[in-house]
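Undergrad: structure here, sequence nowhere to be found:
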């Protein structure tokens, strides 16, 4: 569980609601299901319109990364690659074929297969970097649906406010209801701006940070495999990979 994400969202919501109460307002006045439906539904509709189906679905599934980040263990990667380099140095590249059956990661298995097949170091790097670029682009494209949601949400909120004001104008015959009606109308704007700046945009940036970590992990794997292919000393490979860790 990513505690800072939970804490950040909680602090943001509490600050807004608490500020409303300190100003003498009522929390109930911010609870407007109609405004929420307009803003959230309109925003999701716009995002779906701009996104391919696979990208949208992947972006929805990636939301869990905000609170449950994908597993990234740089130290374990270094240990694993160092072990491969030691085995390769003692027994030859073909001995690494046994390690492939133990790998659950398709990317690592692909790289190790190329290494065992005797691919030239530069060719191995070229093939694996193409895979990394594709992987990164697909994930970032999916993460950007939340960035897009953060762009659409405030505008949809204004649209909701205008719809509310239209409803108010239709009831000008009852002046006693105008103040409350206008207040309710502007709740849609609060939802639009709030969702954009407290939820959608921060989520997008958090997902991009996790994607960068995943990409670095794959770059470490490629760097290590190329080092093995070049016949570098295991200690040199280990030292170079440690440079990826701050």
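TA: Thanks, I have it. Everything numeric here is computed off the predicted structure, so don't read it as measured data. Numbering: from 1, shown residues only.
Undergrad: make it CA atoms for all contacts and neighbour counts henceforth
TA: OK.
Undergrad: mind naming the longest helix for the chain?
TA: Longest helix of the chain, by residue count under DSSP state H: helix 121-169.
Undergrad: next, the angle from whichever strand or helix holds residue 112 to helix 121-169.
TA: Assigned by DSSP states H and E, residue 112 belongs to helix 106-116. Compare the direction of helix 106-116 with that of helix 121-169 by axes from the mean of the first three to the mean of the last three Cα atoms, to 10 degrees and you get 160 degrees.
Undergrad: from the contact counts, what lies against helix 106-116?
TA: Packing contacts for helix 106-116, counted by 3 or more Cα pairs under 8 Å, 6 or more residues apart in numbering; DSSP states H and E, involve helix 97-100, helix 121-169, helix 201-229.
Undergrad: right, and the helix or strand after the longest one?
TA: Past helix 121-169, heading to the C-terminal end, the next element that is a helix or strand (DSSP H and E) is helix 178-195.
Undergrad: again with the last one
TA: Counting by DSSP H and E, the element after helix 201-229 in chain order, helix or strand, is helix 234-242.
Undergrad: one more structure, for comparison:
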């Protein structure tokens, strides 16, 4: 799990609480049910209204990824593909069926199984590209849903403030109550801005970034699996994939480093 989202939210709300404490205010002054119900309820409602129910459900299903999502290790992915290339060179493409049965990633499983089945290289590329395109589209929909909510929330907060100020104007005959009422009115604007910048926009941007990383990994896997199917040497597969990502040393460099360390230890 990548803790960036949790760490960021804790620091953001911690900074807010620190400011409230320094100003000598009280958190309870901000925890007013009426503006919170309006801002959160109406924001979610207009978010659904601006898309489709299918999009909304897809966005809700993507929420666990915000917390549990992690950055894929492209180095480990390349090592796996090189392992498939080595097996294919030793035992033939049919041997990859065993790796397909053991693979937990559906994308890898499908690719290896089609290679073992003798699927044409062009057909395999089209199938894998379609899968990548579908993944990218699904990720964009979820990220866009929360980004839209981040755009709606501040305006809804202003609406709540206007409604509250209308109520304040009805109390002009009691000037002693105007101060607290006006302060309460601006809480809606605060929650609109707060929810947009502390919750909805970070969720949308994080989902977008995780989606980019997922597409990058699948694209790398596609190129590697196609190279395996073409019978490329494992060393060439390794160097080609690492040239695409530049994410750490090649296997050859790591082996050389290990040999140097061993000789120094001896």
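TA: Noted; the coordinates are in hand. From a predicted model like this one, the values you see are computed outputs, not experimental measurements.
Undergrad: can you give me the TM-score here?
TA: Aligned and superposed, the two chains score 0.92 in TM-score terms (TM-score structural alignment, normalised by the length of the first structure); 246 aligned residues with a Cα RMSD of 1.8 Å.
Undergrad: average gap between the helix holding residue 112 of the first structure and the second structure?
TA: Following the fit onto the second structure, the mean deviation recorded for helix 106-116 of the first structure is 1.7 Å by mean Cα distance after the TM-score superposition for the first structure.
Undergrad: what's in contact with that helix?
TA: Residues outside helix 106-116 of the first structure that contact it (Cα atoms under 8 Å, 6 or more residues apart in numbering): 93-94, 96-97, 100, 103, 124, 128, 218, 221-222, 225, 229.
Undergrad: same thing but 10 Å
TA: Residues outside helix 106-116 of the first structure that contact it (Cα atoms under 10 Å, 6 or more residues apart in numbering): 84, 88, 92-97, 99-103, 117-121, 123-125, 127-128, 131-132, 218, 221-222, 225-226, 228-229.
Undergrad: where does the helix or strand harbouring residue 21 of the second structure end up in the first structure?
TA: Counting by DSSP H and E, the element that carries residue 21 of the second structure is helix 4-23. With TM-score structural alignment applied, helix 4-23 of the second structure matches the range 4-23 in the first structure.
Undergrad: give the closest residue to the most centrally placed residue in the first structure in space, chain neighbours not counted.
TA: Nearest to the mean C-alpha position of the first structure, counting by Cα atoms, centre = their mean, stands residue 207 at 1.8 Å. Closest residue to residue 207 of the first structure apart from its sequence neighbours, by Cα to Cα, 6 or more residues apart in numbering: residue 143 at 6.1 Å.
Undergrad: ok, the one you found - how many residues close by?
TA: Residue 143 of the first structure: 25 surrounding residues under other Cα atoms under 10 Å.
Undergrad: can you give me the distance of residue 241 of the first structure to residue 79 of the first structure?
TA: For residue 241 of the first structure, the distance to residue 79 of the first structure (Cα to Cα, to the nearest Å) stands at 10 Å.
Undergrad: so which of those two has more stuff around it?
TA: More crowded of residue 241 of the first structure and residue 79, by other Cα under 10 Å: residue 241, with 23 against 13.
Undergrad: wait, isn't the more buried one in contact with residue 78?
TA: Yes. Applying Cα atoms under 10 Å, one finds residue 241 of the first structure in contact with residue 78, separated by 6.4 Å.
Undergrad: any shared contact partners between these two?
TA: In contact with both residue 241 of the first structure and residue 78: 217, 220, 221, 224, using Cα under 10 Å, 6+ apart.
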